[in-house]
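**Q** This is the structure alone, sequence omitted:
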């Protein structure tokens, strides 16, 4: 309403351009996160909008839509409304950032599963902070949001996400596991293990092949055999993933080949 009122009239747009250095984005409702993008832009120009609606030019302008002009002014000067904008942006920011990160050409297939868990936790923290709730308490609003997010994840999650997650050596490192007490290594996560097994059955239809791969994965995930090398363990947290597998994965050729394919794959947020 604010955007349309300003941009659909030449005189109002001239006043707006005098006070605001940025343009109001015109985003179709069907575009990605259009409401969030608009709210972010409004917040970015908040101070300029305040100066605009209390200016002499705004007060002197009475050509038409006096009632709408009054409504726009009341909305812009309403601290409660701006608090709601801040709240919406606070709990949607983790989701928005994750979708943006997945919508690039950078390899991130192996990051999606962990990003999803982290995103949901950040959304919960933002909502609980606003409602002043303790972690053990229940939030009806968060329950609704969580149901929507889990439903979307169940729709878009594939065994490949879990397999790529399982082949990321970083998620087995002491450094990563110690960052959060609730974290577990991929081979100890029941959901990840189930989907990984399903994926390996498609990649390796023969039992003899799967038996070899299963042993290779057991050595990799438990840091046994050649994976027990001190340099391999020390560098699994911060070394480039492809370089790590090229350097330390030669004892597991089947798994190494699979890892080198999956860990360089981009993802897409189009379906989300």
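**A** Perfect, I can see it now. Treat the numbers as computed from the prediction; the structure is a model and nothing was measured. Numbers count the residues shown, from 1 in each chain.

**Q** going forward, measure contacts and count neighbours with C-alpha atoms only.
**A** OK.

**Q** Now stretch 156-175: buried residues?
**A** 159-173 (16 or more other CA atoms under 10 Å).

**Q** and if you look at stretch 119-132?
**A** Those would be 119, 120, 122, 123, 124, 125, 126, 127, 128, for stretch 119-132 by 16+ other CA under 10 Å.

**Q** And stretch 212-232, by the same measure?
**A** Neighbour-count burial for stretch 212-232 [16+ other CA under 10 Å]: 212, 213, 214, 216, 217, 219, 220, 221, 223, 227, 232.

**Q** Can you tell me which of those is nearest residue 99?
**A** residue 221 (28.8 Å; CA to CA).

**Q** Give me the distance between that closest one and residue 236.
**A** 11 Å (CA to CA, to the nearest Å).

**Q** Give me the subset of the buried residues of stretch 212-232 lying in strands.
**A** Residues of those located in strands (DSSP state E): none.

**Q** Name the nearest of those relative to residue 69.
**A** Nearest to residue 69 among the buried residues of stretch 212-232, with distances taken as CA to CA, is residue 221, at 63.5 Å.

**Q** quick one: that closest one and residue 187 touch, right?
**A** Yes - using CA atoms under 8 Å, residue 221 is in contact with residue 187, at 6.5 Å.

**Q** those strands in the protein, which residues are they?
**A** Going by DSSP E, the chain shows no strands.

**Q** that older thread, mind putting the buried residues of stretch 119-132 into JSON lines with distance to residue 252?
**A** Below are those laid out as JSON lines (distance: CA to CA, whole Å):
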{"residue": "119", "distance to residue 252": "33"}
{"residue": "120", "distance to residue 252": "34"}
{"residue": "122", "distance to residue 252": "37"}
{"residue": "123", "distance to residue 252": "39"}
{"residue": "124", "distance to residue 252": "40"}
{"residue": "125", "distance to residue 252": "41"}
{"residue": "126", "distance to residue 252": "43"}
{"residue": "127", "distance to residue 252": "45"}
{"residue": "128", "distance to residue 252": "45"}
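
**Q** want to compare, so here's the second one:
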């Protein structure tokens, strides 16, 4: 009965404040309950004033300490600065800044961008110059990028701002609800609505009826889904977290093969459209990541056939990849001597000489992550191993920055509109980074609080 009484008090707290029941599954909630049980007998909960000032600052400081191991990977694996723009509930333009590598997306801060917008941003018409203006602003004012001027040990791989979109899900849902749509236009309520409207509404209603009853329309939708599903899967792959830089080039080849398999008649035109788009997005870093992924040189992998029926080739036998690798080396090396320190070891790597010729290395390329493989077998080519770990750790899209705005809108919402930008920034910092840290704990993968 005593336990039930406590459970009821917790339930009343959740209901009174509109807190989702899922919070009970959160390990942070269980830690809070355990801490309260161990508290002194005269313990009292902190006041609202203390929670939003002193305790919030202490929480941010505590999170910063836990982030030190993640920041240490910036020196060995490099990082990318990812950003995106947004307007908060007070109509202030914000740009967030995240430091991203293979260990996760670390929220740094969200900065009020209104000053730069008013002075020198609106008159810029092309995206390229807008991007240069944002980077220049960060280099001069941003907390994250300023450290690169002060600490030469850190290496910035890229400043990324990329957006992906797809109508695939909408069309997929249309096919799922085809029967429901057909039922809807047969109802009396639909007919009554169409009759009561003006001529424009009646024409629109008749157009809808004609489309839903048109088998040719649905056949076209099915064909479009067959073609766009491979594109959608690549977009979905890019939007996820984890090691992506070494995979995206291969994913594009697979996508083209799957589209070729789905359609024969107009494949050449579709392929040209996709390749034109890929040329705008592709950078030498993608080619270098592909060429530095050991599993793409595995004999068993090369013996398999790509979707579309084409034979696979090793990255070093692909002219476009090799050109991208050489261009990337030209950008990374400051002089010809440094570039030679990368080109010669690259030949040792793809020709499988030295440590790369060991049987264990041939077996591990299938099971190990590429970065783990370079950390294990890269001792003979330390310069190339260092570059490989940094390149393969980088993200290929800014989806993490866009997801961060969802967190921001949940915290700085219409109901919570009195929060100033500084307090909201601290809350988002603590929330986002606590979640990122939790993903590397064992309890995230196993146990009652899994994910």
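**A** Ah, there it is. Note that this is a predicted model, so its numbers are computed, not measured.

**Q** Any idea what the TM-score comes out to?
**A** TM-score of the superposed chains, computed with TM-score structural alignment, normalised by the length of the first structure, equals 0.76; 229 aligned residues with a CA RMSD of 2.2 Å.

**Q** Now distance to residue 246 of the first structure too, for the buried residues of stretch 212-232 of the first structure, in CSV please.
**A** Output for those, formatted as CSV (distance: CA to CA, whole Å):
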residue, distance to residue 246 of the first structure
212, 19
213, 17
214, 19
216, 15
217, 16
219, 16
220, 14
221, 17
223, 16
227, 12
232, 11
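
**Q** out of those residues, who's nearest residue 6 of the first structure?
**A** residue 221 (58.6 Å).

**Q** Look up how far residue 164 of the first structure lies from that closest one.
**A** 13 Å.

**Q** same check, this time on residue 146 of the first structure
**A** Distance from residue 146 of the first structure to residue 164 of the first structure, by CA to CA: 24 Å.

**Q** Common neighbours of residue 221 and residue 236 of the first structure, please.
**A** residue 172 (CA atoms under 8 Å, 6 or more residues apart in numbering).

**Q** what lines up against residue 436 of the second structure once you look at the first structure?
**A** Using TM-score structural alignment, residue 436 of the second structure lacks an equivalent in the first structure.

**Q** wait, residue 436 of the second structure sits on residue 100?
**A** No - in this structure, residue 436 of the second structure is not within contact of residue 100 by CA under 8 Å, at 11.2 Å.

**Q** of the two, who's got more company?
**A** residue 100 (25 against 17; other CA atoms under 10 Å).

**Q** you'd agree that one is in a strand?
**A** Yes - membership of residue 100 of the second structure in a strand is supported by DSSP: H, G, I helix; E, B strand; the rest coil.

**Q** what do we get in the first structure for it?
**A** Using TM-score structural alignment, residue 100 of the second structure pairs with nothing in the first structure.

**Q** thinking again about what came up before, joint contacts of residue 436 and residue 100 of the second structure?
**A** residue 106.

**Q** In helices, which of the buried residues of stretch 119-132 of the first structure fall?
**A** 119, 120, 122, 123, 124, 125, 126, 127, 128 (DSSP state H).

**Q** what lines up against residue 366 of the second structure once you look at the first structure?
**A** By TM-score structural alignment, residue 366 of the second structure lines up with residue 237.

**Q** show me what contacts that match?
**A** 169, 170, 171, 173, 175, 176.

**Q** switch the cut-off to 10 Å
**A** If you count contacts by CA atoms under 10 Å, 6 or more residues apart in numbering, residue 237 of the first structure has them with 168, 169, 170, 171, 172, 173, 174, 175, 176, 244.

**Q** contacting residues for the residue mapped onto the fourth one from the second structure?
**A** It refers to residue 171 of the first structure. In the second structure, the residue matched to residue 171 of the first structure (TM-score structural alignment) is residue 296. Residues near residue 296 of the second structure by CA under 10 Å, 6+ apart: 246-247, 250, 290, 302, 312-316, 350, 365-366.

**Q** and the two most separated of these?
**A** Top of the distance list for these (CA to CA): 316 and 366, 18.5 Å.

**Q** ok, and what's touching stretch 267-282 of the second structure?
**A** With CA under 10 Å, 6+ apart, stretch 267-282 of the second structure has contacts from 162, 227, 231, 248-249, 252, 255-257, 259-261, 263, 324, 396.

**Q** and the residue lying closest to residue 201 of the second structure once chain neighbours are set aside, what helix or strand is that in?
**A** In space, and not counting its chain neighbours, residue 201 of the second structure is closest to residue 194: 6.7 Å by CA to CA, 6 or more residues apart in numbering. Here residue 194 of the second structure, judged by DSSP states H and E, is contained in helix 188-196.

**Q** Could you list every helix and strand in contact with that helix?
**A** helix 178-184, helix 199-212 (3 or more CA pairs under 10 Å, 6 or more residues apart in numbering; DSSP states H and E).

**Q** In TSV, list these along with mean neighbour count and distance to residue 79 of the second structure.
**A** Below are these laid out as TSV (neighbours: other CA atoms under 10 Å; distance: least, CA to CA, whole Å):
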stretch	mean neighbour count	distance to residue 79 of the second structure
helix 178-184	13	46
helix 199-212	14	50
